[in-house]
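1. Kindly generate the corresponding structure for this input.
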Amino acid sequence: MTPEDLAQWMYSRLQDQGCVYQDESVGKALYPTSNEHLYRVNDDGNIVLATGVLAAFRKMDNEKVVWVKPDRYWRWRCSTDEPGREQRG
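-> Reported below is the predicted structural model:
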């Protein structure tokens, strides 16, 4: 699986469900076989998506998708969102 493959899976999941959680996406990178180039361990010891996956995902969304940091998921931008990619909820 390439970073682009995982980004496409994430985008499809977003289209189907309206949001996609980071844990769900990391799980896709880990199973059934570990794709170590798709994730990394951050400073807090959490497994997160690799930069290449995030870059590929950003190219797909054209600023239509926002990151909800407290709950660690992506969703479609709505009219009440503040400027910027990162949102509170």
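2. all contacts plus neighbour counts: C-alpha atoms, from now on.
-> Will do.
3. Next, name the residue at the spatial heart of the chain.
-> For the chain, the residue nearest the mean C-alpha position is Q22 (5.3 Å; Cα atoms, centre = their mean).
4. here's the other one to compare against:
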Amino acid sequence: MTEDEAARWMLAEYERDGFLYQEAAASHLFQLQDETLAYFDKSSNLCVGKGVLKIFNTLTPDAVYERAGKFWRIRLETDQPGRQQ
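-> The predicted model follows:
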């Protein structure tokens, strides 16, 4: 799976449910055994690959990332400007 394919898989999951948990996405991508798709950071957190995340962010300009819950969701009218809430 390429980074683009991984980002488009994430997009499909996000569009289907209206949200996407980072851990679920990273866990699925990690099973593909390609560190460009998912990796462990210095704190041993499982993360979505940076290239995948860059493409996903481009594909979802209206999504917001809830830092506390570690998930992306559809933007609400009450959200503050910016990607992270």
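5. For the two chains, what TM-score is obtained?
-> Overlay of the two chains. TM-score (TM-score structural alignment, normalised by the length of structure 2): 0.91; 85 aligned residues with a Cα RMSD of 1.1 Å.
6. Hmm, the residue nearest to the centre of structure 1 is touching R75, no?
-> No - in this structure, Q22 of structure 1 is not within contact of R75 by Cα atoms under 8 Å, at 11.2 Å.
7. So in structure 1, which helix runs the longest?
-> The residue-count maximum for a helix in structure 1 (DSSP state H) belongs to helix 3-17.
8. Return the set of buried residues in that helix.
-> Judged by neighbour count (16 or more other Cα atoms under 10 Å), helix 3-17 of structure 1 contains these buried residues: 3-4, 6-11, 13-14.
9. Relative to V26 of structure 1, which of these is nearest.
-> Ranked by distance to V26 of structure 1 (Cα to Cα), the buried residues of helix 3-17 of structure 1 are led by L6 at 9.4 Å.
10. contacting residues around the closest one?
-> By Cα atoms under 8 Å, 6 or more residues apart in numbering, the residues touching L6 of structure 1 are 25, 28-29, 53.
11. distance of C47 of structure 2 from T36 of structure 2?
-> 10 Å (Cα to Cα, to the nearest Å).
12. Settle it for me: which of those two has more neighbours?
-> Neighbours were counted for C47 of structure 2 and for T36 using other Cα atoms under 10 Å; C47 has more, 21 against 15.
13. which stretches of structure 1 form strands?
-> Ranges of strands within structure 1 are 19-21, 39-41, 47-49, 65-68, 73-76, 86-87, based on DSSP state E.
14. and of these, who's closest to R58 of structure 1?
-> Here strand 65-68 is closest among the strands of structure 1 (Cα to Cα), at 8.3 Å.
15. What span of structure 2 is that closest one aligned with?
-> Using TM-score structural alignment, strand 65-68 of structure 1 lines up with residues 63-66 of structure 2.
16. Now that stretch: buried residues?
-> Buried residues in stretch 63-66 of structure 2, counted by 16+ other Cα under 10 Å: 63-65.
17. for stretch 27-38 of structure 1, same thing?
-> Buried residues in stretch 27-38 of structure 1, counted by 16+ other Cα under 10 Å: 27-29, 38.
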